[in-house]
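Q: coords please:
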Amino acid sequence: RTRAAVAFVSLDDLPTAPAAWNSLDILILNDVDTGQLNGAQQTALTQWVETGGQLVVTGGPGWQKTAAALTDLLPVALSGSESVDDLPALRVAGGTPFRDPGPYVVASSSLRSGELLVHQDGLPLLARQPWGRGQVYFLALDPKLAPLVDWDGSQALWGLIAGDTPQPPYWGAGFRNGYAAGEAVSALPGLALPSALALGLFLLVYVVAVGPANYVILNRIGRRELAWLSVPALVLLFSILAYFTGFQLKGNDVVVNQMTLLHGPLGGDTVRAQTLLGLYSPRRSRYDLTLPGDALARPFERTYGAIGGAGHIDQVTRGGDLVIENVRVDVSAVETFIVNSYQPAPAIAGSATLGLAGGSVILEANVQNNGDVTLENATLLIGGRAISLGDMPPGDSASTRTAVGAAAASGGSPALAPGGFGIIPPPGSGAPLTNNAATILGTSNYYEEPVAQARYQLLSAVDESFYGGSSSVHVPGDVVTLVAWAQTPQLDARIDRDSYDSLATTLYLLEMPLTQGLVAGNNVSLPLALLNWSIFEESGVYEATPQNLFLSEAAVAFEYVPWREFQRMSVTDLTLVVLPESSQLSQPPPDLSLWDWEQALWQPVPDAGWGETVVVDYGRYLGENNAVRLRIATPTYGVQIGEVYPQLTGELD
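A: Presented below is the predicted three-dimensional model:
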């Protein structure tokens, strides 16, 4: 993130609806009486932190009122305040001397949990503890008073806090493709159009009945002059038949369909939810749609690009419930809405460990379904790789022990797995959900199966905002994500009718911490699955990703950084892997260049071709945290690259 916006708010401005907090990244509470927060605000604050918010609570003279309602969240146990003449540890952290002389008022405390970022002889000055996906900081001074108020080092202090804000996975932004979202929630079972075969048979019977059959019958009875009556009668009969058939196909019942993306840390109390809501009506009518009062809702239209649109409603009111009033639905149409809410975390437990065995990097994971719903097509997502666990009924557990990378062979060259280099994720646009759709949906025939097709559109609504662009996606490298489906509603959605049908689908994306079980001294080779990547620069590329990359007189440069577990690895070998698509074997390979961190320029890689190219004198191409920048260019029209990445081999410290 390169830009930030700051808003100054009072406690009264803090919303009671938890989902309204999603627009905040960091909240600083300074010299305010948090005891004035009502119960709904306190609950919303806690849920916001647990699902990814960053809370900063300050001390100074007003420490007591500021921490009044937050003692359970703080990483420290507060005991009072004291005056100190100097804070040399803080000066060192800020890198510059104070402008104002002491004494300074500091809130006295002791570390209860978490870690001390800055302390003066054991007195916490800045402490932090994780809270779910979020974090809570305690700053023992008042930033409006000395020494912080006009200190040049304050920027470094706040930069330490803001810079530590974790980047959420890309699906944390929710649905971003309006067309795919509309297609998903509008795909209702039983409302599909008749097949081409059925239409063809109907037309064939109609033509035969009106033409040859009508003639044969009238000719046999010797009354061919009656054709002026029989032909219109048959046309009317078939028209009535077609009308009633169509009426039955479109259904007679109003349908409320909800499809929810549920994401957050596994084992927490609360997760964030975003729901696509579709209201189908077989005839033109108006409805009032009622939702829980702590939800946020707005209409959207089925258009390409970002989700937006005014819809066909009068207004949205909030009392005990949230009511979308006077929703106007046309004949056999679906009005669509997007709803943000917080939901109780599902009762699912799990653990994941990355280790070494038999020359391979091994993922060992276990998932336990302690809830009362069946998890359909449960899948583990690690980097760009999906591992199927199958269906998990209530009370069921599933385990996997799967190779996700290969250790180097004794001669120092990377070991090859059957069919490729290490473990290679499926090719695609760089969006892991749709890339692995066959595994996540449990079928590769999702274009033909109605339920699977709707679920595929739901995945596309998350992923396809990146289609045709040059955006990289962030998949956390220190977690394994559980992906699963359930046919359970997350919202109590009602309309002002006595009779209507309700449909529900939930997509779970729940993150399990990944434990480092790797031991020192092993020669390990990292595949693309264990590298995070981003675009460094690009020119003329339609869709820039390290997989399924199409280049036509264009160039792109990626920056690859190993997962955190491998960022301190002592690299002993750098090999460039460039895999062609099977249909491109006769094409010349692209030109490769590596970024020289010492000279700050691109260096061409001589004799680079398809497959593996070993890089000599590789040290100058390794940046901080073993980062590697690789540039791919081609003057040739239509070169399709299946996969391109730097394969690092080394010793784990």
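Q: going forward, measure contacts between C-alpha atoms and count neighbours the same way
A: Noted.
Q: so what's the nearest residue to Asp492 once chain neighbours are set aside up against?
A: Counting by Cα to Cα, 6 or more residues apart in numbering, Asp492 lies nearest to Leu291, which is 6.0 Å off, once chain neighbours are set aside. Contacts for Leu291 (Cα atoms under 8 Å, 6 or more residues apart in numbering) come out as 321-323, 491-494.
Q: give me the element Leu291 is part of.
A: Element membership of Leu291 [criterion: DSSP states H and E] is strand 285-292.
Q: what angle do the next helix or strand after that strand and strand 285-292 make?
A: Next in sequence after strand 285-292, counting helices and strands by DSSP H and E, comes strand 296-300. Strand 296-300 and strand 285-292 are oriented at 150 degrees to each other (axes from the mean of the first three to the mean of the last three Cα atoms, to 10 degrees).
Q: Summarise which helices and strands strand 296-300 is packed against.
A: Contact analysis of strand 296-300 by 3 or more Cα pairs under 8 Å, 6 or more residues apart in numbering; DSSP states H and E lists strand 333-344 as its packing neighbours.
Q: So which elements touch the strand it packs on?
A: Here strand 333-344 is seen to pack against helix 178-186, strand 270-281, strand 296-300, strand 321-329 when contacts are counted using 3+ Cα pairs under 8 Å, 6+ apart.
Q: which other residues reach the helix or strand following the shortest one?
A: Sequence-wise, the next helix or strand downstream of strand 296-300 (DSSP H and E) is strand 315-318. Contact partners of strand 315-318, identified using Cα under 8 Å, 6+ apart, comprise 293, 322-326.
Q: if we can go back for a sec, can you tell me how far the residue nearest to Asp492 is from Val92?
A: When Cα to Cα, to the nearest Å is applied, the distance between Leu291 and Val92 equals 53 Å.
Q: burial measure for Ile313, as a count.
A: Residues within reach of Ile313, counting by other Cα atoms under 10 Å, total 18.
Q: My read is that it contacts Val323, right?
A: No: between Ile313 and Val323 there is no contact under Cα atoms under 8 Å: 10.8 Å.
Q: now the other sequence, so there's something to compare against:
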Amino acid sequence: DVMKSFNILFMNDFDSSKLKEEQYEVLKEWVKQGGFLIIGTGPNGTKTLSIFEDEFITGRKGELTKVSGKALGQFVGVDFNEVMEIMDIKLENGITLLKHDDIDLAQYVSKGRGRILILSFDMGLEPFFSWRLNRNFMEKMVQEILPSFYGRDYSGKYVSIARGNYYNIDRALKTIPELPLPNYQTAIIMFGIYIILAAPVSYTILKKRDRRELMWAVVPALSLAFAVIIYFMGFGTRFTGPIFNKLTIIHGDERGNMASQSFGGIFSPNKTDLIVESADGTRIKPLAYTDNYFSSYLRWDERKIDTKIMVSPKSSIEFYDVGVWDMMTISLEEDRVLEGNITSQVIYKDSGFTGFIENGTDLDLEDCYIITSNEYMPVGDIKSGEKKELAGKAVRYYGDRYDLLNSLYDVNSLRNNVRNMTNEKIQEIRTQNQKRYLLDYHFDFNLSPTIEGVKLIGWSSSPSTSQIRVNGKEVKSYNRTLLVWDLTLDIQSGEEIELPWGYIKPSINDKVVKGNYDPYSNSIYGTGVLEVSYDLGQHIVPERIEFSQRAIDATIKQYIWNVKEQRWDNGDFAGFVIQGEDIAKYVDTNNLLLLKFELNDSSFQIPQITVKGRMK
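A: I've put the predicted structure just below:
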């Protein structure tokens, strides 16, 4: 609990071997759960790194050497040419931030949700210690590595900031498919009966008995009777206390690396204060949206406190004066991501996927798909422990993620079928909408707007392991989890292979275009010359390359590089095929294929390719 109060720890000129084993395990777990560990080395690096003899930090410790600190000065925009004594460290799987010639001066490695920054110098020794910009240097260094909570979002320790198209999270949390609905057909019938009884029937009967003056009593009595009937009809859909809707996204791969995001929406049927606390140690924070948090222009003395956040010893949030059915959003940082793993043997052949996917996790997955940047294939449900055999043709789409979302979760076709609308259909529409919002958020949150490689997506409504209490009581909870798992195509040496459409990503080599590139639709618009290359990889012997491209403006000139003749040949890449002797004509010795386009205030979608051949 004490460690959870810290975002950053510095370790410099410290004999780490003095840490007890229990303390070391706590430190490692703290990093994995999102902590940022900064380690200074230099002349004291050996003792500082002495405890890291396991797999937590791996690499090579070199000799001490002296280098210029010029790179540090350039990092903050000044001259700093002082000589520094540094330790030449090569961090395994590390990402270099600063280097002098071939010597890394600052590098980091990710561990779970946290990171470790290794500095090759001692922060407490000259000349760095007396450098007037040493603080600016360290602040910028931290900002470069952890922009999410340091520098830009000063409240990030206490408040989680929703990013990307965060309104998709808001919509998904407000959509609860499992909420019971009253039978609207019965309600319409009852309303019709009431109108008939309250007007023509009552009037006719009282008129025949010459007692029309009793209408003032009969109509209110009927209204009261029908109000009681409607009340009891909707009794099963009524809530007397708060409810909690939780959504989780888990992204993993076959190496066992996993990351998760969890969000929650809390609703109350009454205007009240809400005290939200974790029931199992899960850390919770309010989820704020970038366009409306801290945006009030009121003076501080006119403000009122609407949220109180308790970080330690137990994570809790108090929301004040919450309106009826207003949603209070939170994020949850869970220690447990997922039990088990997804294993697979996936082969792409004849425009479809074969092989198997085995669900070794503790989640029952439903509505699963294999997706690529241009194709998808339904897989169905995969129960926990089930091995699912794959067989079927993949369905093409145009590489636009909205095309994919429309194909997987076509809510419009369901809405248009008004005549057959039932409560079950309404629940299906709400379920499809929620899935669409959450998957769209995942696509937008990730740095790459297009799908990389081959992925499995699946859904689970299994009960959540993390629970919350509202006002000291457990609440009715609804859960949905999106699992996104990176799959690897099974390709063996000497075997025939077929790569899915879009599996080989086009690279824009030279863009002299007044315009822009839209990565979501894989399109270029503007005026100028554009060169696009496709790297087939050194281990593939291509035998057939097929192109796919939407119809483009006739004013756009298209070319393909002729390797043999060293010239540009005119081309039209809608359905274009390269095979036989043309392979050597258009694919160079590095297995590169090059196209060129001349645009004149126009736009087009970059062609996608599929490759057949064999592995070397």
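Q: now what about the TM-score between them?
A: For these two chains in superposition, a TM-score of 0.65 is obtained (TM-score structural alignment, normalised by the length of the second structure); 541 aligned residues with a Cα RMSD of 5.9 Å.
Q: Using ChimeraX, define a selection of the buried residues within the contacts of Leu291 of the first structure.
A: Typed into ChimeraX, the next command selects the buried ones out of these (criterion: 16 or more other Cα atoms under 10 Å):
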select :322,323,491,493,494
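Q: Rebuild the contacts of Leu291 of the first structure as a markdown table, extending it with distance to Ala378 of the first structure.
A: Written out in a markdown table, the entries for the contacts of Leu291 of the first structure read as follows (distance: Cα to Cα, whole Å):
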| residue | distance to Ala378 of the first structure |
| --- | --- |
| Asp321 | 34 |
| Leu322 | 33 |
| Val323 | 35 |
| Leu491 | 22 |
| Asp492 | 25 |
| Ala493 | 26 |
| Arg494 | 30 |
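Q: Not counting sequence-adjacent ones, nearest residue to Val83 of the second structure?
A: Going by Cα to Cα, 6+ apart, Val83 of the second structure has Ser68 as its nearest residue, at 4.6 Å.
Q: I'd assumed Gln74 was in contact with the one you found.
A: No: applying Cα under 8 Å, one finds Ser68 of the second structure not in contact with Gln74, separated by 11.5 Å.
Q: isn't Glu376 of the first structure right next to Met392, touching?
A: Yes: assessed by Cα under 8 Å, Glu376 of the first structure is found in contact with Met392 at 6.4 Å.
Q: Now do the shared contacts for these two.
A: Common neighbours of Glu376 of the first structure and Met392 (criterion: Cα under 8 Å, 6+ apart): none identified.
Q: All the helices of the stretch 451-600 of the first structure, residue numbers only.
A: Taking DSSP state H, counting those that start in this stretch to define them, one finds no helices in the stretch 451-600 of the first structure.
Q: For it, just list every one of the strands.
A: Assigned by DSSP state E, counting those that start in this stretch, the stretch 451-600 of the first structure shows strands spanning 479-486, 494-495, 501-516, 523-525, 531-539, 547-551, 554-562, 570-580, 591-596.
Q: now the shortest one: which residue numbers in the second structure?
A: Put plainly, it is strand 494-495 of the first structure. Aligned using TM-score structural alignment, strand 494-495 of the first structure spans residues 469-470 in the second structure.
Q: average offset between that stretch and the first structure?
A: After superposition onto the first structure, stretch 469-470 of the second structure lies on average 1.1 Å away from the residues it aligns with, using mean Cα distance after the TM-score superposition for the first structure.
Q: List the contacts of the counterpart of Arg272 of the first structure in the second structure.
A: Structural alignment places Arg272 of the first structure opposite Ser260 in the second structure (criterion: TM-score structural alignment). If a contact means Cα under 8 Å, 6+ apart, then Ser260 of the second structure has 248-251, 337 as its contacts.
Q: What remains of the residues you listed once you look at the first structure?
A: When those are mapped onto the first structure through the alignment and contacts are counted by both residues aligned by TM-score structural alignment, their matches' Cα atoms under 8 Å, the preserved ones are 250-251.
Q: Closest one of the contacts of Ser260 of the second structure to Thr450 of the second structure?
A: Distance ranking of the contacts of Ser260 of the second structure against Thr450 of the second structure, using Cα to Cα, places His251 first at 15.6 Å.
Q: re earlier: who wins for proximity to Asp653 of the first structure among the helices and strands packed on strand 333-344 of the first structure?
A: Asp653 of the first structure lies closest, by Cα to Cα, to one member of these: strand 270-281, at 36.1 Å.
Q: So for stretch 251-258 of the first structure, what gets flagged as buried?
A: Neighbour counts using 16+ other Cα under 10 Å place 251, 254-258 of stretch 251-258 of the first structure among the buried residues.
Q: let me fix that: stretch 402-420 of the second structure
A: Taking 16+ other Cα under 10 Å as the basis for neighbour counts, the residues of stretch 402-420 of the second structure that come out buried are 404-405, 408-409, 411, 414.
Q: ok, for Gly35 of the second structure, nearest residue in space, not its chain neighbours?
A: Once flanking residues are discounted, Gly35 of the second structure sits nearest to Gly114: 4.9 Å by Cα to Cα, 6+ apart.
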